[in-house]
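Enquirer: Predicted model follows, preceded by the sequence.
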Amino acid sequence: MFFLKNKETKETFDRELKKTRESFFSRIKSLFFRKSKLDTDFIDHIEEILLSSDIGTETTIKIINNLEKKIQKEKYRGGEIQKLYKLLKEEIEFLFKNIKNECLEQKIKEERKPYVIMMVGVNGVGKTTTIGKLAFFLKKKGFNLIIGAADTFREAAINQLEIWSNTVNVPLIKQHMYADPASVAYDTLQSAQSRKVDVVLIDTAGRLQNRIGLMEELAKISRVMKKVISKAPHEIMLVLDASTGQNAFEQVKKFISFVKVSSIILTKLEGTAKGGVVIGIMDQFQVPIQYIGVGEKIQDLKEFNGKKFIDSFFLPQIQI
């Protein structure tokens, strides 16, 4: 259900998600204090708050419908309005319960080395930076890694990865600009085998405006990698920018239409009030969020903790 390996305090997590928490919670708190009775108007206001938090229309409707059914079943009255707060939280928690979120570290340990992770995402979401942060994160966990610079269409991406690889002290396999991305991936996996590394991170291009070309390119990279390691890639991670709100939903739809996305990294969560996309994306696509980016520093990539995330939406408890 939820992954609770993160040792950080609730206060730290709340601080990292301050804008999302304050935007959602302050409006919910205001609504519950302002209203004295449970009526249709009250439910409409909750729906409006959920939508404005970028949870998404489909997920919002699901939450509201379930809420209304329980209200009718339990015959809640106006004087029991405080129970609705707890009920709303439970409905959002329920959306997370059936999503399988396996520990990446455990999967790496269980799989025959090297474990290959292909990173996908549109340009501008922080994919290259996230690869550097993920390399740092996994290295701290005791894994040795290698990075493949297969986004050969942007010189800046190759240069940026080189800076990150030097910072993290992780080998980087690269070729010249406009080289065949599949060739870079092939070289990276061969090098990974010879060096006996644990994890391979493969960067890819994010030119979503040319969807057919990108789909063919990712498919080719996968085929070529299988010539070296039959199960590669073991993991396809989609990097999303949380601050884009509803646009992040569209990116997930497009990527899962032509690659099997196994998990998501959501970046820039600390700087946006649109953190509700976490709830909508996990509910609508049933793809687990593995990590969240909460800052510019190298250590600002955190394991996603569903329970803490939902608690940050609803704490402190409202007393009515």
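Expert: Sure thing, it's come through. Residues are numbered from 1 along each chain as shown.
Enquirer: C-alpha only now, for contacts and for neighbours.
Expert: Noted.
Enquirer: Please enumerate the strands of the stretch 101-250 of the chain.
Expert: Using DSSP state E, counting those that start in this stretch, the strands of the stretch 101-250 of the chain run over residues 115-120, 145-149, 172-173, 199-203, 235-241.
Enquirer: So which of these is nearest residue 25?
Expert: Closest approach to residue 25 among those (C-alpha to C-alpha): strand 235-241, 21.9 Å.
Enquirer: what packs against that closest one?
Expert: strand 115-120, helix 246-256, strand 263-267 (3 or more C-alpha pairs under 8 Å, 6 or more residues apart in numbering; DSSP states H and E).
Enquirer: Out of these, the one nearest residue 65 is which?
Expert: Here helix 246-256 is closest among the helices and strands packed on strand 235-241 (C-alpha to C-alpha), at 21.3 Å.
Enquirer: follow-up on the earlier one: any chance of the strands of the stretch 101-250 of the chain in CSV, with distance to residue 42 too?
Expert: As requested, those are exported to CSV (distance: least, C-alpha to C-alpha, whole Å):
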stretch, distance to residue 42
strand 115-120, 41
strand 145-149, 52
strand 172-173, 56
strand 199-203, 47
strand 235-241, 32
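Enquirer: For residue 87, find the nearest of those strands.
Expert: That would be strand 235-241 among these, by C-alpha to C-alpha, at 29.8 Å.
Enquirer: and the closest one, how far out from the chain's middle?
Expert: 7 Å (C-alpha atoms, centre = their mean, to the nearest Å).
Enquirer: what's the burial count for residue 149?
Expert: Residue 149 has 26 neighbours, counted by other C-alpha atoms under 10 Å.
Enquirer: My error: substitute residue 105 in the last question.
Expert: Neighbour tally, residue 105, other C-alpha under 10 Å: 12.
Enquirer: and it, what does it touch?
Expert: residue 138 (C-alpha atoms under 8 Å, 6 or more residues apart in numbering).
Enquirer: okay, pairing it with this:
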Amino acid sequence: MDGYLVITIVVILAALLAAGGLFFMYRPKARNLPPVDTPLVGGGAEEEEGGGTTTATLPPPAEELVRPPELEVPPPSAGRMVRLRARLARSQSTLGRGLLELLSRDRLDDEAWDEIEETLITADVGVGPTRAMVEELRTRVKVLGSRTPAEARGLLREQLLAQINPELDRTLHTSAPGDRPAVLLVVGVNGTGKTTTTGKLARSLIGDGKTVVLGAADTFRAAAADQLQTWGDRVGATVVRGPEAGDPASVAFDAVARGIADKVDVVIVDTAGRLHTKTGLMDELGKVKRVIEKRAQVDEVLLVLDATTGQNGMRQAQVFAEVVNITGIALTKLDGTAKGGIVISVQRELGVPVKLVGLGEGPDDLAPFDPEVFVDALLGE
């Protein structure tokens, strides 16, 4: 029995010695690493091997892998309409040229005056303003007698400006008393460019040096919040959004609360596009405004209208005006129509000034409305 024990111990010791020998024979060789104090400059280090020099590339620091997008610096809003005047003139030249040709005739009979009236009505000036203009022009022409083209242009310019009314206050209320932000509510039907106008307006205000919070209260259209987020990210505006199909009034309330907490200058709330024939949706718009006013006064209600819709846009405007107190009009796609007379008719019907005009697809093509620049573009040089 003792002999078996001795033999077992010897076998175990032999096995351990053999395993140790194999470990030392096949252990991994140590790598030639650079000294601890070897400098690593510019993402690489130099090693000498056999008299040669090689460069080892190291990964960039983690903070360089994820860089936030560079914010765009929008131009200020001042002078935008002057810069876009040529674009406006191209779309409105048919109206202005046609009227000037008619007024420059040596003899203006009833048929010529009918043509002038028809041209103005076709341009969506509206029946009331058109008749007022034609009556005044007929009186002035009788007094002048013969007219040079320059005199005809002067007459027409004077009458168009009188109908557009340069004396209306077109100031966009983007400053509020005290520490609270100014609150702007943007309303309109689907397809007028409402969300795009909201984004462009934020961009314009930031170009003027203001800070902005955007409220994505159009929760019924899936792409609306994403679209507004893109606009905000490009210029550094905070976007407050809620769940899809959530309560728009709640999002609007949260946006205003965020604006107050962050002490920003302006909060712009984009609402869902509403069909002016749908009573329930229009009632909800009234609710959004009432909920906002639990935190802050609404300083501006902008109605976005598509200038190409003509008199249909007028009907939309009238219904919206019954639900919320509209303080200004933003006319989009004014460069895409010869019916610039809607500027006159919408102001006359609502008693509300056109404050902003969209004159193209570019991010900086939203401009404060300037009556004189508009009329001069209408009539050409």
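Expert: Sure thing, it's come through. Everything numeric in this text was worked out from a predicted model, so none of it was measured.
Enquirer: Quick one: closest of the helices and strands packed on strand 235-241 of structure 1 to residue 206 of structure 1.
Expert: strand 115-120 (6.8 Å).
Enquirer: so where is the closest one in structure 2?
Expert: Aligned by TM-score structural alignment, strand 115-120 of structure 1 falls on residues 182-187 of structure 2.
Enquirer: if I pick residue 148 of structure 2, what's in contact with it?
Expert: residue 104.
Enquirer: and it, how far is that from residue 158 of structure 2?
Expert: Residue 148 of structure 2 is 15 Å from residue 158 of structure 2, where distance means C-alpha to C-alpha, to the nearest Å.
Enquirer: now swap in residue 230 of structure 2 and tell me
Expert: For residue 230 of structure 2 relative to residue 158 of structure 2 (C-alpha to C-alpha), the value is 43 Å.
Enquirer: Looking for the alignment partner of residue 134 of structure 1 in structure 2.
Expert: Using TM-score structural alignment, residue 134 of structure 1 pairs with residue 201 in structure 2.
Enquirer: Nearest residue to that match in space, please, no chain neighbours.
Expert: residue 366 (7.2 Å; C-alpha to C-alpha, 6 or more residues apart in numbering).
Enquirer: my guess is the one you found contacts residue 356, does it?
Expert: Yes - Residue 366 of structure 2 is within contact range of residue 356, at 6.8 Å (criterion: C-alpha atoms under 8 Å).
Enquirer: Tell me which of these two has more neighbours.
Expert: Of the pair residue 366 of structure 2 and residue 356, residue 366 is the one with more neighbours under other C-alpha under 10 Å, namely 27 against 24.
Enquirer: Map the more buried one across to structure 1 for me.
Expert: Under the alignment (TM-score structural alignment), residue 366 of structure 2 maps onto residue 301.
Enquirer: is it true that that match touches residue 294?
Expert: Yes - counting by C-alpha under 8 Å, residue 301 of structure 1 touches residue 294, with 6.3 Å between them.
Enquirer: Now do the shared contacts for the two.
Expert: Joint contacts of residue 301 of structure 1 and residue 294 (C-alpha under 8 Å, 6+ apart) do not exist.
Enquirer: how about the nearest residue to the aligned partner of residue 52 of structure 1 in structure 2, chain neighbours excluded?
Expert: In structure 2, residue 52 of structure 1 lines up with residue 122, judged by TM-score structural alignment. Spatially, and ignoring its direct neighbours in sequence, residue 122 of structure 2 is nearest to residue 339 (7.2 Å; C-alpha to C-alpha, 6+ apart).
Enquirer: Can you classify the equivalent of that neighbour over in structure 1 by secondary structure?
Expert: If you follow residue 339 of structure 2 across to structure 1 using TM-score structural alignment, you land on residue 274. What DSSP: H, G, I helix; E, B strand; the rest coil gives for residue 274 of structure 1 is coil.
Enquirer: In contact with residue 274 of structure 1, which residues?
Expert: 20, 53, 54, 242, 243, 244, 245.
Enquirer: Determine which two of those are furthest apart.
Expert: Farthest pair in those, by C-alpha to C-alpha: 20 and 244, 13.3 Å.
Enquirer: Between those two, which has more neighbouring residues?
Expert: Set side by side, residue 20 of structure 1 and residue 244 show more neighbours around residue 20, with 23 against 16, by other C-alpha under 10 Å.
Enquirer: Please pull up the equivalent of that one in structure 2.
Expert: Under TM-score structural alignment, residue 20 of structure 1 pairs with residue 91 in structure 2.
Enquirer: on that earlier part again, the match of strand 115-120 of structure 1 vs structure 1, mean deviation?
Expert: Its matched residues in structure 1 lie on average 0.3 Å from stretch 182-187 of structure 2 after superposition (mean C-alpha distance after the TM-score superposition for structure 1).
Enquirer: Could you tell me how far residue 270 of structure 1 is located from residue 306 of structure 1?
Expert: 16 Å.
Enquirer: go on, residue 298 of structure 1?
Expert: 22 Å.
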